Structure formats: C-alpha cells, structure tokens
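Quick one, what's the 3D model for this:
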Amino acid sequence: MTPAERPIFDWAFAWDVLPTLMDGLVITVQATVMGMALAVTLGLALALARRAPVKPLAWTAALAIEFVRSTPLLVQLFFLFYVLPVTGVQFSPLTTGVLGLGVHYAAYCAEVYRAGLDAVPRGQWEAALALNLGRWRTLRGIILPQAIPPVIPALGNYFVAMFKDTPLLSAITVVELLQASKIAGSATFRYTEPLTLVGVIFLVLSLAAAAVVRRLEGKR
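Predicted coordinates for the structure are as follows:
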C-alpha cells in the first residue's frame, strides 16, 4: 500500500501501538501520584514554615516558594538532571522527574495551604492559648482539621495540572506517555495514531480527575 493509499487513521495500527502507550501511561501515573504526594507534604511544611515565629525560617520558606514559582518547571528539571549530578548527587530519570514535579508544585500547594490557614479565625489560636495548648498540638488538633478540607479541591486542580505537565519529563529521558507515542511513531513514521491516542487518553483521564475534584468541592 502506497502512502497515498493509506487511511488517515489506521485502527489496526492504533491497536498495535496501544500496549506501548499503556506502558508509558503507567510511568505517567506513577510520576503524577508520587509527585503529588511529595507536593502536598512539602507544600504543607513550607506553608507552616512561612508562618513560623522564627523570622529567618519564615523568610527562607517565602524565598524558596517565590523562587520555585518564578522559574519554569522545564528549567528546574534540566537543573536537577544535568547540573545536580556535577555536585555528586544523581538520581534516576524517573526519580528526578518526581522530585522536579513535587518541588515545583509544592510551592503552589504551599500558597493553597496558606490561604486555608489564614481562613481559620484568629480566635481559634487565642482559645487554644487560653487552654494552655502548645503550638504543635493546636495545629494538629484544631487548626489543620479546619484549614485543610476547604482547600482539597484546589489541591485536586493542581493534581490535574501536574498530570498534564508530565510530558515535560521526556526532556530528561523519561519514557512517559507522550515519549512512548513518539517512539512508536518513529518506528513506522506514522504519528497520527499514537499522538491521537495520547490526546484522547489525556483528555479522558483529565476529565475524570476534574469530575472527582468537583465532587469533592460539592461535599465541602
């Protein structure tokens, strides 16, 4: 069959490359889930550090947050993958990608947490002080249970955004979903099917995740 006779979209070829794309999707999901776990954990630590009574700690946290938010994710990934090994610290491509995604989105999650913490009435802190409760006990038992639930939908939106940013990991040799499609396409010089499937997969999973976020928002 000549190139002119080939169909625009070959369903048989699409089914052939689908298992390869599923392997890439596994890496994409792993990077997203692990990256988000790091982001929500580190983000909370940064938000609490920014509100710490120790000024140098608060200033350092604020500077770190603004620095990460003000630089592109791709530049950060390149730095972690190509520059950091010069100092003797080196990770696998996937670990580097998870670290890059986690740190980048932790800065945004920190601002979300900060908004939630600021929304808790000041009287809650004063009541805890009157009861002679320590700062950590007040945070753990009174403030965080009120601050975190309202910001879960916003954190969910960042989860969706991180999922759609995973193709950037191909720049540091991670064979995620998009990179898997490019490899499959380069073997046969047919890119229509794999790239179309990638777009459909991203669309379906992003819509599903967004629906979950809206459901969580409706339960607030």
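
From now on I want contacts and neighbour counts done on CA atoms only, so please keep to that.
OK.

number of nearby residues for F202?
18 (other Cα atoms under 10 Å).

just checking, next helix/strand downstream of the top helix by length along the chain?
Ranked by residue count and defined by DSSP state H, the top helix of the chain is helix 11-50. For helix 11-50, the following helix or strand on the C-terminal side (DSSP states H and E) is helix 55-69.

Can you get me a residue count around Q76?
Neighbours of Q76 using other Cα under 10 Å come to 19.

I figured it hits G100, correct?
Yes: look at Q76 against G100 with Cα atoms under 8 Å: they come within range, at 6.5 Å.

just the helices in this structure please.
Using DSSP H, helices in the chain cover 11-50, 55-69, 73-78, 93-119, 122-130, 135-138, 144-147, 152-165, 177-188, 192-218.

What are the buried residues along the third one?
Yep, that's helix 73-78 we're talking about. Across helix 73-78, burial judged by 16 or more other Cα atoms under 10 Å covers 73-74, 76-78.

I have a second one here; can you model it like the first so I can compare?
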Amino acid sequence: MARPSADRDFPYWLVLVVALGLWFCWRIASTDIYLQVLDALAKGVRITVIVTLAGFALASLMGLGLAMASLSRHLALRQAARFYIEIVRGVPIIVLLLYVAFVLAPALVAGWNEIGARIGLEPVRTRDFPFVWRATMALSIGYSAFIAEVFRAGLQSVDEGQVEAAEALGLSPWRRFRHVVFPQAFRRILPPLGNDFVAMVKDSSLVSVLGVADVTQMGKVTAAGNFRYFETYNMVAFIYLVMTISLSLLLRRLERRLRRSHPG
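A predicted model of the protein is given here:
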C-alpha cells in the first residue's frame, strides 16, 4: 500500500496554527497586560535574533572548516577535527556556555594582555568582554561540531565520479569545490542545516543563565516585577513559536524550490 506523500497533504495543522496565532494576536491587541509584556520583551527579541544569527554564521563557517579537515588527506588534520567534534558534542550547551563565559573568556583576555604588554598595548579587562558575545561564542563552538557532521555527510554524498571528471577538465581544487561539490552537497544538507538553525533559536534561550537580556531573560525579569506569570510566559512562548515556525516554513519552501530546480 502506497504511503501518502507529506508534500501533497493539505496542511490542516498550519491552518490551526494560524487560527490560534490570529486569536492570540487579537488577545494581545485587546489586553493591556499583554501589550505591556510585549513592550518589555521587545529588546529581548533583538538580542535573541543577534545571538542566533551571529552564532549560526560563525558555527557554519567553523563547521565547514572542520568538515573539510575531517576529509583531508592529512592524518593530523583528520584526527584533530575528530577530536574537536567528539569532545564538543559530548558537552551540554549550558555547560559550554558557563565554561566559555567564566573560563575561556578570562583566559583569552589574559592571553591578549600578555601579548599586548610585550608590544605596548593597553590591558583589557575581562568585564570589557560582553556576556552577549561570550554567549554567541559558546553557541558557535557548540553547534559547529554538529554542523561539521552535517557538512561532512553532504560532501561525502557527492558522486566521486563527478569530482574526478572535474579534475580531468583541469579545474583547480577550489573550483571543483565551488562549482561541482558544494552546490550538490548544499541541496542535501539544507534540511538538517535548517533543523540546526531552528534548534539554535530555541537554545539561544539558555543564554539567560548568563544574564544576557534575551527574550527568556526579559520574560523572567518582567514576571518577577509584575507577578503575571501566565501572561508573561504565554508571550515568551508565542514569540519563540512565531520565530521557529516561520523559519521552518521558509526553509521548507526553499527546500522544495531547490528540489524542483534541480530534480536530480
């Protein structure tokens, strides 16, 4: 018996989500306490977006570099990449946030000051390293290990014969990667890469443990001040749902367009 295609199913779930979203928007617009909470959380939305976009961009660059190192012909590069990936993937994100914020960041500042003292630079204080950037660094390090595996699997999925054909045509390694390998690999890694992006949006809420004024932290501060926990955390959940569902739909649409334009 043939299974129904998920792409052909009418998205009844989306209709329900949109209906609930419209109803909640009406509740926000017609209730003073929701409007007050939304105003208090507005700054947190900006911080959440900045942390997520910057963290994912850095994690993707690091992940691509790690994936290429893990596929290198040099044993030392392969082993170093595998060591990093296995160690980082084994550490919970919240532990990594605390480690980067209170161990790695002070160590980097101390190393910078030691180098700066030799060349006459002014010393930098640890508190001059904002927690929002420490949190971004931690998310980048944590997710780079997972994204590296996504890139590695995608790069390995490209038919070796096409790479050999491009090499026979005289293309340099960089041109082979740019014109042959990466375009094909990207179509295959887009779904898992999109999942990691959505997951980072949600995991960005963990930066609140460092006092970073993201949506979750602003929600905690607001609820502690007005004691309206129901309305405040409803709004926090609604904001995250809007961001994650919107991203999921956009990524799914992009995935379908790539599938139609490159059916092979």
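
quick one on the thing from earlier: packing partners for the longest helix of the first structure?
helix 55-69, helix 93-119, helix 152-165, helix 177-188, helix 192-218 (3 or more Cα pairs under 8 Å, 6 or more residues apart in numbering; DSSP states H and E).

from those helices, which stretch is densest packed?
Comparing those by mean neighbour count (mean count of other Cα atoms under 10 Å), helix 93-119 ranks first with a mean of 23.

Centre-most residue in the first structure?
Against the mean C-alpha coordinate of the first structure, by Cα atoms, centre = their mean, the closest residue is M162 at 3.5 Å.

Map that residue onto the second structure.
By TM-score structural alignment, M162 of the first structure lines up with M200 in the second structure.

for Q124 of the first structure, same thing?
With TM-score structural alignment as the criterion, Q124 of the first structure pairs with Q162.

contacting residues around the nearest residue to that match once chain neighbours are set aside?
Nearest residue to Q162 of the second structure in three dimensions, chain neighbours excluded: V180, at 7.4 Å (Cα to Cα, 6 or more residues apart in numbering). Neighbour list for V180 of the second structure: 162-163, 166 [criterion: Cα atoms under 8 Å, 6 or more residues apart in numbering].

just G63 of the second structure next, same as before
143-149, 151.

Let me have the residues you listed in CSV, adding distance to R89 of the second structure as columns.
Compiled in CSV, these are given as follows (distance: Cα to Cα, whole Å):
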residue, distance to R89 of the second structure
Y143, 8
S144, 9
A145, 6
F146, 7
I147, 10
A148, 11
E149, 10
F151, 15
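
can you tell me how far L21 of the first structure sits from F189 of the first structure?
16 Å (Cα to Cα, to the nearest Å).

who has more neighbours, these two?
L21 (27 against 10).

Quick one: map the more buried one onto the second structure.
In the second structure, L21 of the first structure lands on L41 (TM-score structural alignment).

Its match and A213 touch, don't they?
No: applying Cα under 8 Å as the test, L41 of the second structure and A213 come out as separate, 9.1 Å apart.

now the helices and strands packed on helix 11-50 of the first structure in TSV, with distance to A171 of the first structure?
Formatted as TSV, those follow (distance: least, Cα to Cα, whole Å):
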stretch	distance to A171 of the first structure
helix 55-69	19
helix 93-119	10
helix 152-165	12
helix 177-188	9
helix 192-218	17
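
Figure out which of these is closest to F13 of the first structure.
helix 192-218 (7.3 Å; Cα to Cα).

re the thing from before, what sits against the match of L21 of the first structure?
L41 of the second structure sits in contact with 215, 218-219, 236, where contact means Cα under 8 Å, 6+ apart.

how close does the aligned partner of T95 of the first structure in the second structure get to L210 of the second structure?
The alignment partner of T95 of the first structure in the second structure, by TM-score structural alignment, is W133. Distance from W133 of the second structure to L210 of the second structure, counting by Cα to Cα: 11 Å.

Which residue range of the second structure does stretch 34-51 of the first structure align onto?
Stretch 34-51 of the first structure covers residues 54-71 of the second structure once aligned (TM-score structural alignment).

which of the residues in the matching stretch are buried?
54-56, 58-60, 62-70.

Closest one of these to P192 of the second structure?
S60 (12.3 Å).
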